[in-house]
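Asks: Okay, here's the prediction I keep looking at, along with the sequence it came from:
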Amino acid sequence: MHTTVGIIGGGPAGLLLARLLHLAGVDSVVLESRSRTYVEERQRAGILEQATVDALRAAGAGARMDREGLVHDGIELRFDGRSHRVDFPALAGGRSVMVYAQTEVVKDLVALQLAEGGPLLFEAEVHRVEGAETDRPTLHYTHEGRAQTLSCDYVVGCDGFHGVARDAVPEGLRQTYERTYPYSWLGILADAPPCYDELIYAHSERGFALASMRSPTVSRLYLQVPNGADAADWPDERIWDELDLRLGRPMNRGPVTAKSVLPMRSSVTEPMRHGRVLLAGDAAHIVPPTGAKGLNLAAADVVVLARAFTRLRETGSTELLDGYSDTCLRRVWRAEHFSYFMTTTLHTDPGQSAFETRLQESQLDRISRSRHAAAELAENYVGLPI
């Protein structure tokens, strides 16, 4: 079997790319190692930047999002016993964000791909990529118990940091920049209506907390915990009590339906292309979740890729493909910096001094008093144009 673009990974990045290519008349095949059920239930991000929302609408995948998603025009910062709201539309040219879970984005894109697009194979594990430097790279994979191959004009790796696509870039030709943070997040999903209209980011002496949501009846909540923490050591009542203390208000309590600990790190791999293999999403970069950038960076990558493949099909020019890595890395590093800023400003390092805490509070105070400082946060949070 042969295709123009072989896509490794059927998460939001791979599925959105396949959809955009289909609309542009470019054929593709998506190979996803997990089952459809697993992919559609995998809990990840929930905040969509304006550009991601626009991309989903342009792909014909925005109807349910527009019905069920929650538009958010700001966030609330809580620190030093007070609160400050950051007004996105007023500070960022009318732009906002949408609360719509990654699980729902994936369901919408899977349905479209199966109904209208090219092949989408679940439980198709890619073992290796051969011929990255040739004009016919090949994917070796197993599907339904049989070893198979897929030859491609180009391969796009949307299979994450531990996927095989990164291995197609020789170690001597790639550079990975990383930072590991000295704390993690304990995240829960709860069948409890949010007691707030917008996200609350709380800096406290007890550690960071975030109050988010998935719907008007489901809360998504996070607590900063030490690295190595075990979710089993956090019974539900302890979590609710700690959230009340850090957020400075009582939460609406309800059954906790999911609980997990999320380590936090930053990572960028350069370049994002080697020969005819291109990396997108977590295969090329990882951000701590504080800035809500992971899914949105992945979406931006594939929008850039879709434009490049469309240009190639229409004109034969590889100019946009040749510039893909440099184009995306500019946006990636901006998002990495913003995520680092949000993370280090709002969390309490285990070895942090009182002096450093006062510096954090000063930075948050600056945002609350300066329109310029608030606008910088707002513009980065809602996302840069693609």
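Replies: Everything's here; your move.
Asks: contacts, neighbours, all on C-alpha from now
Replies: Noted.
Asks: Just the helices from the stretch 1-150 of the chain, written as ranges.
Replies: Remark: helices assigned in the stretch 1-150 of the chain by DSSP state H, counting those that start in this stretch are 12-23, 36-41, 50-58, 63-68, 88-91, 102-116.
Asks: helices or strands up against the fifth one?
Replies: The one in question is helix 88-91. Judged by 3 or more C-alpha pairs under 8 Å, 6 or more residues apart in numbering; DSSP states H and E, helix 88-91 is in contact with helix 371-382.
Asks: second one coming, line it up with the first:
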Amino acid sequence: MAGTVKTQVCIVGSGPSGLLLSQMLANAGIDSVLLDRQDRSYIEGRIRAGVLEQGTVAALEEAGAADRLHREGLPHDGFELAFDGDRHRIDIKALTGKSVMVYGQTEVTKDLFNKREAAGQVFYFNVDNVKPTDLKSSTPSVHFTHEGEQQVIECDYIAGCDGFHGASRQAIPKDVLQTFERVYPFGWLGIMVDKPPVSHELIYANHERGFALASMRSETRSRYYVQCDVNDDLASWSDDRFWEELAIRLGPDAAANLETGASFEKSIAPLRSFVAEPMRYGNMFLAGDAAHIVPPTGAKGLNLAVADVRLLSRALIAHYRNANDHYIDTYSETVLKRVWKVERFSWQLSTMMHQFPENTGFEKRMQRASFDDIQSSETASRAIAENYVGLPLE
């Protein structure tokens, strides 16, 4: 039996960007329905980045979902870049007047789910065969299968927050959609461990054996990464091998404070830069990973998605409150200008801090020169800091 539900905005994807959008719309009295291919426990359990820009914190505050973040999050005023043992601290607070917050994306997702559930948000989980249709009409719809039955959501607008592999971007005709991509020739092997972090701030390290990152989720839980071959067998990376490699790449000063232990999560993630244009087609909008991917260097993925949602919610609220479609009409152009700036920063930092198999001696010297420039120039350090804390929305 087919079922039809009517709403103002159908949000495809119940990750943090979809959840945040639904909350910001609800705060303005705008109705939405959320659907996702996965179930809530799977979505909440996904291990992702944990560095939040000030703009992301402000958005969660505006949504009314920042109480636990302020209780448990760790404010950071800087981070370190290391290159062959030389270390340089970027004092983001002194250089920009701003800071970032370390608080796991998993926790952001839980907070938003709790907020939306308490407000009676309509969810459809474990859906299949999602198909946005009639996108150029004033009454687009989303067709899908739920619990063996065909369902239809009729709406005014569709928000595609369904990630890189979702159906939303694929619904844009191929002669309209342009994609731009850089796939990196390595991956990140990441682990989680219930041990205090090696440093109270993040360390991004370039070593001749490869990149390493020392991060954290709390004062007692650490998140570490090392660059590896994306096709590596995870079973070949024992905890002992990982700790040995991490210590070498971070250098003896940092390694002296490294507390090792049994990991409780371990995975290898590929790295890519990706942008889809346009981010609006008819009455469907793309946001977050559905439209763009950044390598995790610089922790921009979630923050970029939140910036999209802030601009998209502004556009939809202006439409419903004031019949003002200026922000809807300029959404794609406005968002993409910012997206490409963030892509550039993530690409720049990734290019400088990783070992590329195709690099000659020249490229390696350029990497070192880039680090030396940042180390010796307050202007160069400030440029890194401004990008790290988050660029203005427009």
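Replies: Everything's here; your move. A quick note: this is a predicted structure, and the numbers were derived from the prediction, not measured.
Asks: TM-score for these two?
Replies: Aligned and superposed, the two chains score 0.98 in TM-score terms (TM-score structural alignment, normalised by the length of the first structure); 385 aligned residues with a C-alpha RMSD of 1.0 Å.
Asks: Contact partners for the corresponding residue of the first structure for residue 316 of the second structure?
Replies: Residue pairing (TM-score structural alignment): residue 316 of the second structure is matched to residue 309 of the first structure. Residue 309 of the first structure makes contact with 21, 26, 321, according to C-alpha atoms under 8 Å, 6 or more residues apart in numbering.
Asks: Past whichever strand or helix holds residue 309 of the first structure, which element shows up next along the chain?
Replies: Residue 309 of the first structure is located in helix 294-315, with elements delineated by DSSP states H and E. As assigned by DSSP H and E, the chain's next helix or strand after helix 294-315 of the first structure is helix 319-322.
Asks: Spatially nearest residue to the aligned partner of residue 224 of the second structure in the first structure, not counting backbone neighbours?
Replies: Applying TM-score structural alignment, one finds that residue 224 of the second structure aligns to residue 221 in the first structure. In space, and not counting its chain neighbours, residue 221 of the first structure is closest to residue 211: 4.8 Å by C-alpha to C-alpha, 6 or more residues apart in numbering.
Asks: Surely the one you found and residue 200 touch.
Replies: Yes. Using C-alpha atoms under 8 Å, residue 211 of the first structure is in contact with residue 200, at 5.1 Å.
Asks: Where in the first structure does the longest strand along the second structure align, residue-wise?
Replies: Using DSSP state E, we find that the single longest strand of the second structure is strand 178-193. Mapped onto the first structure using TM-score structural alignment, strand 178-193 of the second structure covers residues 175-190.
Asks: can you pull the buried residues of that stretch?
Replies: 181, 182, 183, 184, 185, 186, 187, 188, 189, 190 (16 or more other C-alpha atoms under 10 Å).
Asks: Kindly indicate which of those residues lies nearest residue 273 of the first structure.
Replies: Distance to residue 273 of the first structure across these (C-alpha to C-alpha) is lowest for residue 181, with 27.5 Å.
Asks: Return the residues in contact with the closest one.
Replies: By C-alpha under 8 Å, 6+ apart, the contact set of residue 181 of the first structure is 263, 264, 265.
Asks: name the element whichever residue in the second structure pairs up with the last one belongs to?
Replies: Translated: residue 265 of the first structure. Mapped onto the second structure by TM-score structural alignment, residue 265 of the first structure lines up with residue 272. Element membership for residue 272 of the second structure, per DSSP H and E: strand 265-277.
Asks: mean shift between the next helix or strand after that strand and the first structure?
Replies: Remark: after strand 265-277 of the second structure, the chain's next helix or strand is strand 280-281, criterion DSSP H and E. Its aligned residues in the first structure lie a mean 0.5 Å from strand 280-281 of the second structure after superposition (mean C-alpha distance after the TM-score superposition for the first structure).
Asks: same deal with stretch 338-346 of the second structure?
Replies: Per aligned residue, stretch 338-346 of the second structure averages 0.3 Å (mean C-alpha distance after the TM-score superposition for the first structure).
Asks: Give me the range in the first structure that that stretch lines up against.
Replies: Aligned by TM-score structural alignment, stretch 338-346 of the second structure falls on residues 331-339 of the first structure.
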